[in-house]
Each structure stands twice: as structure tokens, then as C-alpha cells.
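**Student:** quick one: sequence and predicted model below, then my questions.
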Amino acid sequence: MNKPLSTLTLSPSSIRHELRNRIIRLAATDRSGFDSLALAVFRYQAVFNPIYSLYLKHLKVQPEKIRTIAEIPFLPIGFFKQHPILTRSSDEAKPCLEDLLTFESSGTTGVVTSRHFVSDPALYDTVSQQIFENRYGPLNRFHILALLPSYLERNNSSLVYMVQRFIQKSDSAFSGFFLHNTAELTTTLQELAAQPEPDRKILLIGVTFALLDWAESDTDFSFLKSLPQLVVMETGGMKGRRQELLREEVHDLLTARLGISAVHSEYGMTELLSQAYSTGDGIFEMSSTLRVLLRDVNDPFAIQSLPDNQSASATRLTGGINVVDLANLDSCSFIETQDLGQYEKDRPDAFRVIGRFDNSDIRGCNLMVI
């Protein structure tokens, strides 16, 4: 699959089918083989994604000459606001956009939002579940409580879609969404504390402002000490409801008020179908189908390499976050985001999100501005 697509004898739909199978296998195992698969996906999308193909032509990039991931041009994320980003084999019927599952980013009135058309929801379901279970274990060993008011208030959130399927997979009568009814959330947690299940964990996943509002209420949270299996996960964002804070400040507030040892985080966005998770300290681990590369803040086409002596270096590299998301097989897998990040010292598979570029939209998904 490393040859240019023009030299392959498979039909375009057969190539896509083979790439899809490889992505699912990769999601279920580990990251070995990521680079070769990413290059194969690049060559496929370079031919069959009209917007990406045109972008490459404007850059005078010859796809067959690309040999490493670092050489691949990343599509600026703003393209999702202006164009339908779709990869479609030439022997497939042209889809009707209105018939596709569509995720849309949040935005204030008058702001153009991103739209991500998903022609293969089953691939998204499979990959997102596998990424979570690789990190946390089977979903049917969880009670999932979702405090996502701002996302539930609209009907096209990728996060709500994913969590809704996680809730179904959990097969728990306690699992569910809580809009603004934090009193019911507290009661549910108290019931779980009164009848602990050692073989089940509890995932409380919430948008940051809602978790802070709940934590700063007059609730007595001492009962949470009876729930050592509780995982509190923030998805970032104040959504204009509160002052923006550093992630570290948010985590300090939540751990102090709730009496928990760590706050977990999820990194994802409308334009991505893969996620990365942090089990504490804001350190995200790249997942089996997601790779982060940092670009120079002044040159979007210059990818920063990890220094050879990184283990001995006290300085973290900082740059713009480029994401390779193999689950974006039918849109674009190579996204230049507006997030700023750092490689984590001594951990080539980990990164931090430290803020956003100036003049970019403040996004309510997994980070605070610096």
C-alpha cells in the first residue's frame, strides 16, 4: 500500500475497504504500523478528496514523493467551515450531504461553524469505543454519567453522539445525561456510593463550566470518598459561561472541592473522529489511530522534531498541533489545528495542550486559553 495509487490494480472502493480494515485492526491492537498506514491513507485522500487534492496542487506537492508523515501537508482546520471535506472513491455514488451524519462545532451567533460530514458512522463508533477501552477497560464495566448541558442543547454534537453510544454500551440503569439537574446527579452518585460495585467504575464526564458550577455548589461531597472507582473527566471549555482558566487551575479547583486525586481529560473536536485521553496532569497519550505532530509557530509547513537528547532536556518543545487521525478516512486525516501544544518530556507518545493561537476562535472543547 506504499505505492502511488495510480500503480495499484485494486478498484478505488477496494482500496478504501482495505484501508478501513487496517484502521480497525490498528485501533484494536496498538500503534505499530501507524506510519505505513498513514502514508497509504494520505495517498488515497490525495487522489479522492477534491478539496485536499486541490490544496496539495496549490502547494505544488507531488504525493508520490512523500516518504514520511512529517512531509505530509496538513489541511488548515478552517477549511471545515467553508467546504464539505469528503473523500469519496470515484466508483462510489455521490452522497447527498443532507443524508449524512453531520457534526457541527459550537459557536456564538454570527460565527461560521465547522461541519464534519460522516459517511461511515460505524467506523467512528468502532474506533472511539476501542480507543476508550484501550485506556480504561470495557464500557460494560462502567456507569456513565454525562454532565454536558451546552452540548445537549444542540443536536449535532460529536461528543454527545459518542457519549450516547458509550451509555448504551455500558448497559447500566444508572447511566445517563444530566442537563442542568445537578441535584439528580448528586443523588445518583450517592446511590452508587450506598451500593458499591467493585467490578464497575463510574465515569463522570462533563463540560468544564458545568463541573465547576457543581463543585462550587453547597453540596457536601464527602460521600465521594466511598467511590474510589470514580473517574471525573473534563472535556474543556467555558462556553462563555465563566472566565477562561488554565487547565491546571480547573483541575486544582475540582480536586480540592470534590476530594479526588486527579481529573481526567478528553481531547477531541468536531473535525476529528479519534480521541486522546489524559489520566491526570493534563498529559494526553496519543491513541492507536491518532498522532500529534508539532509545527513551528511561525512556519506552518515546518514540523518540529523531538531532540535527540530529549530525555536529558528540561525544555519542552512548543508548537502548533497537527493531528493525524486515521479514523477520518472519509474526510481528511491530516488536520492543522489552532491549538498550541508541547511534547511531554521523556514520553514521545504524549503531549500537552497549552492554549490557542491568537485570533483563533475560542473553542469549547478540551482546553483553556493561556
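**Tutor:** Noted; the coordinates are in hand.

**Student:** hey, let's count contacts and neighbours off CA atoms from now on
**Tutor:** Noted.

**Student:** so where does Phe166 fall, helix or strand?
**Tutor:** Remark: Phe166 resides in helix 158-170, with elements defined by DSSP states H and E.

**Student:** so Phe103 makes contact with Ser119?
**Tutor:** No: using Cα atoms under 8 Å as the test, Phe103 is too far from Ser119 to be in contact (11.2 Å).

**Student:** here comes the other one, which I'd like you to weigh against the first:
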Amino acid sequence: MSLTNELAAFIQTGQGEFNALSLRLFAYQYAHNLPYRRFCNGRGQTPETVTRWQDIPAAPASAFKRFALTCVPEEECVKVFHSSGTTGSETSRHLMSADALALYQVSLTAGYERHFPPLPLLGLMPPPDASPHSSLSFMLETLGAEFFWGESSHDTLARTLTGLAIPCTLFGTAFAFVNFFDATHGERFVLPADSLVIETGGFKGRSREIEREELYTLLTKRLDVPPDHCFSEYGMSEIASQFYSQGLTGPKLAPPWLRTRILDPVTGTEAVLGQPGLLAHYDLANVNSVLAIQTEDLGVWDEHGGFQLLGRAPGAVLRGCSLLAE
């Protein structure tokens, strides 16, 4: 069985061992991803010296802006996902081979289905043909979403929500929800019982900006869903898997094939419970690029499992899926 097939089997069935698969994937990426190999050599960490997944060198997320981090020739990649960015800003590129794209679909589907029932999915974001480099739009298309986007769709979405006879999942960026609520002038939509709402966060000047607490108040009042039916998705274009949290204060939870370290930004050592640090993600679904990524996001371990996302580290360039949706 190929490494990609073993990774897919681990994601789908849980059969396999995270550390062993991580080390095999690290060895493959070290051998075939030249910029990453140079990075690892500079740190003195190679497949011959690394024995734990925690010691696999985590490439800075910013490296996706400057290098073609790919294990196959760039011209053989079938898809490129870009991070969000303001006009003229430098964005990350996540290059996907055919195998990597197929594994991404396995990962996003399995991760979503771990948390949510198979309800009709309505997406408040541009469809892939309007945003071909958006990993989030690709994700929702894979999950079978019906897309609603732009001012012209507000009336259509309002009619759709009013006419719903069965529960649905409404999935969108935070500023898309705010724009929709503003456009419908206080109208209240009573979603069928057991409906769910998933927001991806982010405003970045794309709507009036409100606090997260106010957003969740709007979601519950304007859509008539209880607070524990509101969820948040946290992902990055540089990784192929997603975190989800429930309610306003629920921790970000990862599937078994995605693990996180929280590191003291000064010492690089593991942060203890209650100590904020930089998030480093280790994603077995990242087969063509690098499995270990050091982010510029701050988080803190939650006593109930998972972590609380605290936002961007001071001075980091803002980015997020919500920007690309513009």
C-alpha cells in the first residue's frame, strides 16, 4: 500500500499509528521537497535523527509565500490554494498534486462528518468558479453545499431560509453573516429545529466589525438557533484539515490525524496549561507540502481539551479565509 493510501486509511478508519506515519511522511517530504530539506538541514534535523513527531521541523507558514513547497514538480500540481490577503499583498500558495487533492477531500469530509450530521449545507461564500484558489470554497463544494454570495443573493437566501421545511447547516464567514443581517434589516428567520450554524470568523474591513459575542447573539436571535447549535471552524490554506469548536467558548478540537503543539515564543518549549503560545500544527493530510507548520497564531490549552484561539501574534500579517471571500 502506498503512503498516501495508508494516510487515507488512517484518516477514514483510525487504523495506524500517528508517530510512525508522521515519520514516514517526514522522510518522504525531506527527500522530495528541496526547500524543506534545506530548512531541516539548517536545523540539523533529518529523518536519521528525528524519532518523534514532535521533533519534526515545523516550517514557518510564511515559507508558503516565498517557496514552492511541493514534493512533485510544480507543473504537475493540479490545484493551488492561496491564503487570503488584501489587494497587492503577498499570499501563501499551497500546491496540491492529484494525490494530495484527493487526500484533502478525504480529510475535510471525514473531519466534517465527525462533528456534524448530514444536513443540507448552505454556504455564505463564493463558489469555486468565482474563487478558484479558495480552499474553503473547494471544501464546501466537496461537501455538496448550495452557495449564496454577494448582495444579489441576499433576497434569495432570505426566501430560502423562510421556506425551509427541514433542518440545515448554514456555513459562512463572519462578515458574510453581518452583511446578510444588515441587508435584511432586522428580519428574523426561524430555522427548523436542529439546524446548525458554522462561522469561520474574520472581518478585516469587509463589513462593520463586531465582537464575537455580538455575532453569536445575532446568530441566535436572527436565526432562532440555540447557542450550542453555533459552531466555529478554524483552518488555514496551508493545512488540509480543520478544527471545530462549539458555542462561544468551546475549545478548538482536531481530528486524530491532526495534532498541535503550543510553544513559548521566546524559548520554543512546550507551553503549559494556561500559558499562551504559538500554534504549530502537524497534519497527516498535508502529503505534498510539509506536514508540520509553525503558525503566527496564538493559542492556549483548554482544560477540557483542545485549545482556545487567541488571535494573531503581535506584528503578524493578518490573513484568514474571510479575506479571500471578498
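**Tutor:** The structure has been received and is ready for your questions. This structure is a prediction, so every number in the text was calculated from the model and none was measured.

**Student:** circling back to that earlier point, does the helix holding Phe166 of structure 1 pack against any helices or strands, and if so which?
**Tutor:** The elements that helix 158-170 of structure 1 packs onto, with contact taken as 3 or more Cα pairs under 8 Å, 6 or more residues apart in numbering; DSSP states H and E, are helix 121-136, strand 142-147, helix 149-152.

**Student:** and the gap between the most centrally placed residue in structure 1 and Val353 of structure 1?
**Tutor:** Taking Cα atoms, centre = their mean, the centroid of structure 1 lies closest to Gly268, which sits 2.0 Å from it. Gly268 of structure 1 sits 11 Å away from Val353 of structure 1 when distances are taken as Cα to Cα, to the nearest Å.

**Student:** give me the common contacts of those two.
**Tutor:** Shared contacts of Gly268 of structure 1 and Val353 (Cα atoms under 8 Å, 6 or more residues apart in numbering): none.

**Student:** among the helices and strands packed on helix 158-170 of structure 1, which is the most enclosed?
**Tutor:** Ranked by mean neighbour count under mean count of other Cα atoms under 10 Å, these are led by strand 142-147, which reaches a mean of 25.

**Student:** which part of structure 1 lines up with the longest strand along structure 2?
**Tutor:** Among all segments of structure 2 classified by DSSP state E, the strand with the greatest residue count is strand 292-301. When strand 292-301 of structure 2 is aligned against structure 1 using TM-score structural alignment, it corresponds to residues 334-343.

**Student:** distance from that stretch to the middle of the chain?
**Tutor:** From the chain centre to the centre of stretch 334-343 of structure 1 is a distance of 12 Å (Cα atoms, centre = their mean, to the nearest Å).

**Student:** what's in contact with it?
**Tutor:** The contact list for stretch 334-343 of structure 1, computed with Cα under 8 Å, 6+ apart, reads 72-77, 294, 306, 316-325, 350-357, 360.

**Student:** wait, Leu26 of structure 1 touches Thr289, no?
**Tutor:** Yes: the pair Leu26 of structure 1 / Thr289 is scored as a contact, 7.0 Å apart, by Cα under 8 Å.

**Student:** okay, these two: which has more neighbours?
**Tutor:** Shown here are Leu26 of structure 1 and Thr289; by other Cα atoms under 10 Å, Thr289 has more neighbours (29 against 20).

**Student:** pull the contacting residues for the equivalent of that one over in structure 2.
**Tutor:** Using TM-score structural alignment, the partner of Thr289 of structure 1 in structure 2 is Trp257. Trp257 of structure 2 makes contact with Phe10, Ile11, Phe18, Asp283, Leu284, Ala285, according to Cα under 8 Å, 6+ apart.

**Student:** which one of those is nearest Glu76 of structure 2?
**Tutor:** The shortest separation between Glu76 of structure 2 and any of the contacts of Trp257 of structure 2 is 18.6 Å, and it belongs to Ala285 (by Cα to Cα).

**Student:** thank you kindly, that will do.
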